[in-house]
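Engineer: after the sequence you'll find the predicted model.
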Amino acid sequence: MNIGSWRTYLVTGADHSAGRETPAVVADALAGGVDVVQLREKGTDARTRYRLGLRLRELTAEAGVPLVVNDRVDLAAAVDADGVHLGRSDLPIEVAREQLGSDAVVGASASTVAEARAAVDAGADYLGVGAVYGTDSKDVSGDRDGIGPERVAAVADAVDVPVIGIGGIDAENAARVVEAGATGVAVVSAITAAEDPRAATEALREAVAPE
């Protein structure tokens, strides 16, 4: 799996989806060319998230796009996801690797160079770095006012794995994050809350990887 080709990364969130069902939003994002989907859906019970994960696995497999599960190593295994993304309060990276196997993708959140280096030393395949800009999301690490593209640049210079910027990113500011050294950008509401998630995905792709 070429993580270095991930330019647009969708993090699901029904609470940011304007009343739409998550599978419909994901289907639109896949049609728009999103590179990877992360199942988040915090606030839902495990069984609901499992059923949703199975549906998203079908959609992403059909599109040839990786599916990553937020936080839950057990759920990632249960839905046959391609990997897991871990925050600093989740299971250690080494344990996730043991549980999911050597072929699984294991990503980790970081907001400082020290955190980034520690995660890579523990075996992280990629880093979600943020919050780059101010965000109301409770699922993004970092300062409420954002760490800025400058910190993204510092992290990208300090590690040798792909860096995905996250937090307060949309089609208007995404290019600055990539120019700072990020491989790509991860978004929630920039796609899920958009009137047309497919068009929003296409606009984000154009911003970070113009033809």
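Structural biologist: Done, it's in.

Engineer: drop to CA atoms for contacts and neighbour counts, all remaining ones
Structural biologist: OK.

Engineer: ranges for the helices of the chain?
Structural biologist: Secondary structure of the chain (DSSP state H): helices located at 22-31, 46-63, 73-78, 93-100, 113-122, 148-158, 174-179, 189-192, 197-208.

Engineer: what's the most buried one of those?
Structural biologist: Neighbour counts (mean count of other CA atoms under 10 Å) averaged over each of these peak at helix 189-192, with a mean of 26.

Engineer: work out the gap between it and the centre of the chain.
Structural biologist: 12 Å (CA atoms, centre = their mean, to the nearest Å).

Engineer: what does stretch 63-83 give?
Structural biologist: Once both centres are worked out by CA atoms, centre = their mean, stretch 63-83 turns out to sit 12 Å from its chain's centre.

Engineer: reformat the helices of the chain as a markdown table; add distance to residue 86.
Structural biologist: Shown next, in a markdown table, are the helices of the chain (distance: least, CA to CA, whole Å):
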| stretch | distance to residue 86 |
| --- | --- |
| helix 22-31 | 21 |
| helix 46-63 | 17 |
| helix 73-78 | 9 |
| helix 93-100 | 7 |
| helix 113-122 | 10 |
| helix 148-158 | 17 |
| helix 174-179 | 21 |
| helix 189-192 | 20 |
| helix 197-208 | 24 |
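
Engineer: try this one side by side with the last:
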Amino acid sequence: PFIVNDNVDIAKAMDADGVHVGQDDMAALDARAKLGPDKLIGVSAHTVEEALLAEKQGADYLGVGAVFPTSSKSDVGEMSYETLKAICKAVSIPVVAIGGISGENVGKLAGSGICGVAVISAIYAAKDVKAAAADLKATVKEMLRA
């Protein structure tokens, strides 16, 4: 699926598959009203309360983090493993971990309840992007089975 980050109007104009909104962008309820029932709505959450509200308002999935230190997003602090696990336990929608995830540290997320990860640097900072993506995919699959 093609998901537009942060901009519901662009997602609607281009008939994207969905949108991902942060806490300061637009509430899931408003994004759903603009895009309709058939589009994917993802919401960034940093607390159990934010996660529950997003789910209540119709979010299809949550992006949760930063689970590790990251240079990609300077306005988000690092989340504890306990908070990540509490969010996963509190909601029934999929939770995707984001923030500073690499092949070296993704194993630390085992048992948290996440269904996947979102990465930037772990792939794009590598010399061989294709190999980095394949290696990370295998590592994440192993972590999710743990």
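Structural biologist: Received the coordinates, thanks. Only a predicted model underlies this, so the values are computations on that prediction, with no experimental measurement involved.

Engineer: among the helices of the first structure, which is nearest residue 138 of the first structure?
Structural biologist: Residue 138 of the first structure sits nearest to helix 189-192 of all those, at 12.7 Å, using CA to CA.

Engineer: map residue 126 of the first structure across to the second structure for me.
Structural biologist: Alignment note: residue 126 of the first structure maps to residue 61 in the second structure; criterion TM-score structural alignment.

Engineer: residues touching residue 180 of the first structure, list them.
Structural biologist: Shown in contact with residue 180 of the first structure (CA atoms under 8 Å, 6 or more residues apart in numbering): 149, 150, 152, 153.

Engineer: mind checking what it lines up with in the second structure?
Structural biologist: By TM-score structural alignment, residue 180 of the first structure lines up with residue 112.

Engineer: distance-wise, check its match relative to residue 28 of the second structure.
Structural biologist: Per CA to CA, to the nearest Å, residue 112 of the second structure is found 24 Å from residue 28 of the second structure.

Engineer: against residue 73 of the second structure, how distant is the most centrally placed residue in the second structure?
Structural biologist: Closest residue to the average C-alpha location of the second structure: residue 63 at 2.3 Å, with CA atoms, centre = their mean. To residue 73 of the second structure, residue 63 of the second structure is 13 Å away according to CA to CA.

Engineer: ok, residue 57 of the second structure next?
Structural biologist: 25 Å.

Engineer: repeat that for residue 142 of the second structure.
Structural biologist: Distance from residue 142 of the second structure to residue 73 of the second structure, by CA to CA: 27 Å.

Engineer: what of residue 114 of the second structure?
Structural biologist: 20 Å.

Engineer: quick one, which of the two is more surrounded?
Structural biologist: Counted by other CA atoms under 10 Å, residue 114 of the second structure and residue 73 do not tie: residue 114 has more neighbours, with 21 against 11.

Engineer: thought the more buried one was touching residue 93?
Structural biologist: No - using CA atoms under 8 Å, residue 114 of the second structure makes no contact with residue 93, being 10.0 Å away.

Engineer: what about the equivalent of residue 86 of the first structure over in the second structure, how many residues nearby?
Structural biologist: Aligned by TM-score structural alignment, residue 86 of the first structure pairs with residue 21 of the second structure. Residue crowding around residue 21 of the second structure was assessed by other CA under 10 Å; the count is 24.

Engineer: what of residue 134 of the first structure?
Structural biologist: Residue 134 of the first structure sits with 18 neighbouring residues when counted by other CA under 10 Å.

Engineer: does it touch residue 149 like I think?
Structural biologist: No - counting by CA under 8 Å, residue 134 of the first structure does not reach residue 149; the two are 11.9 Å apart.

Engineer: kindly provide the distance from the equivalent of residue 131 of the second structure over in the first structure to residue 29 of the first structure.
Structural biologist: Mapped onto the first structure by TM-score structural alignment, residue 131 of the second structure lines up with residue 199. As judged by CA to CA, residue 199 of the first structure and residue 29 of the first structure stand 8 Å apart.
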